[in-house]
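J.: Below is the structure, and that's it, no one-letter string:
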């Protein structure tokens, strides 16, 4: 099966062209059905492609004269959407020249450009930034929103839950993902009015939405493997994500310091190295790279700006998987089921 082309913003990220091309080439070696539209400085892309003939044969280059900087304000970036590599990659999705776009550039600019060019799908008020996080279970966990919307009402949270569940069904294979709202406690009386309202709506409609919903989850339980989708507003979600990432780095650095503290510790490191390598692999953000803007009329994936080639390849793989399983159509179908469920409840109440 040959998928629609994936537009890659080759200029985004901390190291730009080299890592983005290496990552795309690695993804292409893993999956030869991938085709690419590489957007950016044509000469630099051609030079980078010299070492990757397999990618070169599966790619087309779209020259872009400009780049969105990492510290640029979204409003400034929007004015140059027609000339920047990021803007042209997103526009390729809008015009149908590509099925999806991947960028490691400025997150705020990417969201602003994506919303303006692709618009939100019918039934979705706001798109949400979603990512996969590691857990102690067999599958990664979907979490959203991670920063796109700092304030959300109950309607937004319900829509996020629907989108997150659709995404989870693709990446976990579960027919009914376990969805929970992030809260300060699991008791039904805890949380804001918006959380209470969202929980009530999801509980009433869960059977029609192919999800298992059972209220709230606290932040210290999100990585236990007991939840497939964690839903929250972008403010809380971004804080929770940074706390998880910071804790992972803290544990890794603490282990490294401990193993280097004495000769006996160094010997202990050699003995336990297989276990520490497994831990390192599990906590490496490159192995879970690829945040998705859910709720748009098109697929846009954000790669970590500091991602290496493996990380970029994983972001491309996430993008391809969403295309292969028609994430946009799945969300639309779930929204239609929610509408039908609401109408049935309204009619029953009227009786």
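T.: Thanks, I have the structure now. Just so you know, these numbers come straight off a predicted model, no measurement behind them. Numbering: from 1, shown residues only.
J.: CA only for contacts and neighbour counts going forward, please
T.: Noted.
J.: what's the longest helix in this structure?
T.: helix 234-259 (DSSP state H).
J.: on contacts alone, who are the packing partners of it?
T.: Other helices and strands packing on helix 234-259, by 3 or more C-alpha pairs under 8 Å, 6 or more residues apart in numbering; DSSP states H and E, are strand 141-144, helix 263-283.
J.: Show me what the shortest one is packed up against.
T.: Read that as strand 141-144. So strand 141-144, by 3+ C-alpha pairs under 8 Å, 6+ apart, packs with strand 128-133, helix 154-172, strand 229-231, helix 234-259.
J.: In JSON lines: those, plus mean neighbour count and distance to residue 324.
T.: Formatted as JSON lines, the helices and strands packed on strand 141-144 follow (neighbours: other C-alpha atoms under 10 Å; distance: least, C-alpha to C-alpha, whole Å):
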{"stretch": "strand 128-133", "mean neighbour count": "26", "distance to residue 324": "18"}
{"stretch": "helix 154-172", "mean neighbour count": "24", "distance to residue 324": "9"}
{"stretch": "strand 229-231", "mean neighbour count": "30", "distance to residue 324": "21"}
{"stretch": "helix 234-259", "mean neighbour count": "16", "distance to residue 324": "27"}
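J.: so which of the ones you listed gets nearest residue 349?
T.: helix 154-172 (20.4 Å; C-alpha to C-alpha).
J.: Go through the helices and strands packed on helix 234-259 and name the closest to residue 85.
T.: Short answer: strand 141-144, nearest of the helices and strands packed on helix 234-259 by C-alpha to C-alpha, at 26.6 Å.
J.: Name the residues of that closest one that are buried.
T.: In terms of neighbour count (16 or more other C-alpha atoms under 10 Å), strand 141-144 has its buried residues at 141-144.
J.: what's the closest of those to residue 63?
T.: Using C-alpha to C-alpha, those come closest to residue 63 at residue 144, 33.5 Å.
J.: Pasting the second one now:
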């Protein structure tokens, strides 16, 4: 058995043991025509993968009375798809997968959506995808080695796009650990990001486990987990709390760098579903129930565990409240800490 197989076996063993068998959703509202799942990436991208997986689960268990059709609408880091969704106001037959770029794009580009929590309709949050600090084992083998080097020389990092969640987390790490300014190289996607570090071309990156695992442990290793507790499948990898990264410095009044670096209160990759603005409460309830059933399937639980993701379900109201804080934290990080320009018409909260 290889190290990778053993690790994945450990992760599978941690899956939820008893899940309720899914049944068709029954509510006061139901869709009357096919549902469009508007995807902000091209086929094969992260959001496309999640959306099609959810659609497959819904079809497998017969959870929807109508077909759900994936519609890829890439462009502008989500700007094109969000503008399209905003144009479907009041129509509950349009949904879209969510990720952090919806927040970062909406805060920077003058599109009809400014705050997704207000200008779209939160339906369900399906998981949190944690950040790891990842290096090539032949280059940097531990946090102690990373810290010594980053404080004495400029290291090079890589991430998906510019002024997105990767660059935000990397900049927060730089400030929290007192590193010299990192060189940041934008890349096209998480797979390309991982390959750059695995190939020895870049010193490090922060990435989601699913992107790093194909190269583990020969060419990529996690040296820090930005989570409250160690992942059971990686018990030898310390958390940033244990290493006291950012615990003694504040990013804003009463909030430490450690807290905003963390999975729970920070800016890690989130995956969920949103609808068009202004849809009825009955439609919201139907979608919340639908995706709760998807979440509870063995199919989805096993996918999350096998990819070292954090299974967190939130219904519509809780997800919307969580998003407000998530958006506000992005404004603080992007504008107030890093000095990045946000859209000139940004509504203050």
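T.: Good, I have the coordinates. Just so you know, these numbers come straight off a predicted model, no measurement behind them.
J.: Got a TM-score for the pair?
T.: Scored by TM-score structural alignment, normalised by the length of structure 2, the superposition of the two chains gives a TM-score of 0.30; 147 aligned residues with a C-alpha RMSD of 5.3 Å.
J.: which one of the helices and strands packed on helix 234-259 of structure 1 is the most hemmed in?
T.: Most buried of these, by mean neighbour count (mean count of other C-alpha atoms under 10 Å): strand 141-144, with a mean of 30.
J.: hmm, back to that, would you turn the helices and strands packed on helix 234-259 of structure 1 into JSON lines with distance to residue 23 of structure 1?
T.: Shown next, in JSON lines, are those (distance: least, C-alpha to C-alpha, whole Å):
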{"stretch": "strand 141-144", "distance to residue 23 of structure 1": "23"}
{"stretch": "helix 263-283", "distance to residue 23 of structure 1": "18"}
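J.: Out of the ones you listed, flag the one nearest residue 241 of structure 1.
T.: strand 141-144 (8.7 Å).
J.: and the direction of the helix or strand containing residue 347 of structure 1 versus that of helix 154-172, what angle?
T.: Applying DSSP states H and E as the criterion places residue 347 of structure 1 in helix 327-350. Computed by axes from the mean of the first three to the mean of the last three C-alpha atoms, to 10 degrees, the angle separating helix 327-350 of structure 1 from helix 154-172 equals 130 degrees.
J.: what comes up buried for helix 327-350 of structure 1?
T.: Buried-residue list, helix 327-350 of structure 1, by 16+ other C-alpha under 10 Å: 327-328, 330-332, 334-338, 341-342.
J.: Need these in a markdown table (columns: distance to residue 270 of structure 1).
T.: As requested, the buried residues of helix 327-350 of structure 1 are arranged in a markdown table below (distance: C-alpha to C-alpha, whole Å):
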| residue | distance to residue 270 of structure 1 |
| --- | --- |
| 327 | 45 |
| 328 | 48 |
| 330 | 48 |
| 331 | 48 |
| 332 | 52 |
| 334 | 51 |
| 335 | 53 |
| 336 | 56 |
| 337 | 55 |
| 338 | 55 |
| 341 | 58 |
| 342 | 60 |
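J.: And the residues you listed, which is closest to residue 54 of structure 1?
T.: Using C-alpha to C-alpha, these come closest to residue 54 of structure 1 at residue 327, 28.0 Å.
J.: Confirm for me that the closest one is in contact with residue 166.
T.: Yes - between residue 327 of structure 1 and residue 166 there is a contact under C-alpha atoms under 8 Å: 7.0 Å.
J.: who does the helix holding residue 347 of structure 1 touch, helix- and strand-wise?
T.: helix 154-172, helix 193-205.
J.: Adding distance to residue 258 of structure 1 as columns, could you present those helices in JSON lines?
T.: JSON lines is the format used below for these (distance: least, C-alpha to C-alpha, whole Å):
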{"stretch": "helix 154-172", "distance to residue 258 of structure 1": "36"}
{"stretch": "helix 193-205", "distance to residue 258 of structure 1": "42"}
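J.: just so I know, which of the ones you listed lies nearest residue 253 of structure 1?
T.: helix 154-172 (30.1 Å).
J.: Please give the number of neighbouring residues around the nearest residue to residue 256 of structure 2 once chain neighbours are set aside.
T.: Spatial nearest neighbour of residue 256 of structure 2, excluding adjacent residues (C-alpha to C-alpha, 6 or more residues apart in numbering): residue 250 at 4.0 Å. If you count neighbours by other C-alpha atoms under 10 Å, residue 250 of structure 2 ends up with 15.
J.: Please apply the same query to the one 10 residues further on.
T.: A total of 24 residues lie near residue 260 of structure 2 under the criterion other C-alpha under 10 Å.
J.: if I've got this straight, it is in a helix?
T.: Yes - assessed with DSSP: H, G, I helix; E, B strand; the rest coil, residue 260 of structure 2 lies in a helix.
J.: So it versus residue 173 of structure 2, what's the distance?
T.: 10 Å (C-alpha to C-alpha, to the nearest Å).
J.: With residue 146 of structure 2 instead?
T.: Taken as C-alpha to C-alpha, the span from residue 146 of structure 2 to residue 173 of structure 2 is 12 Å.
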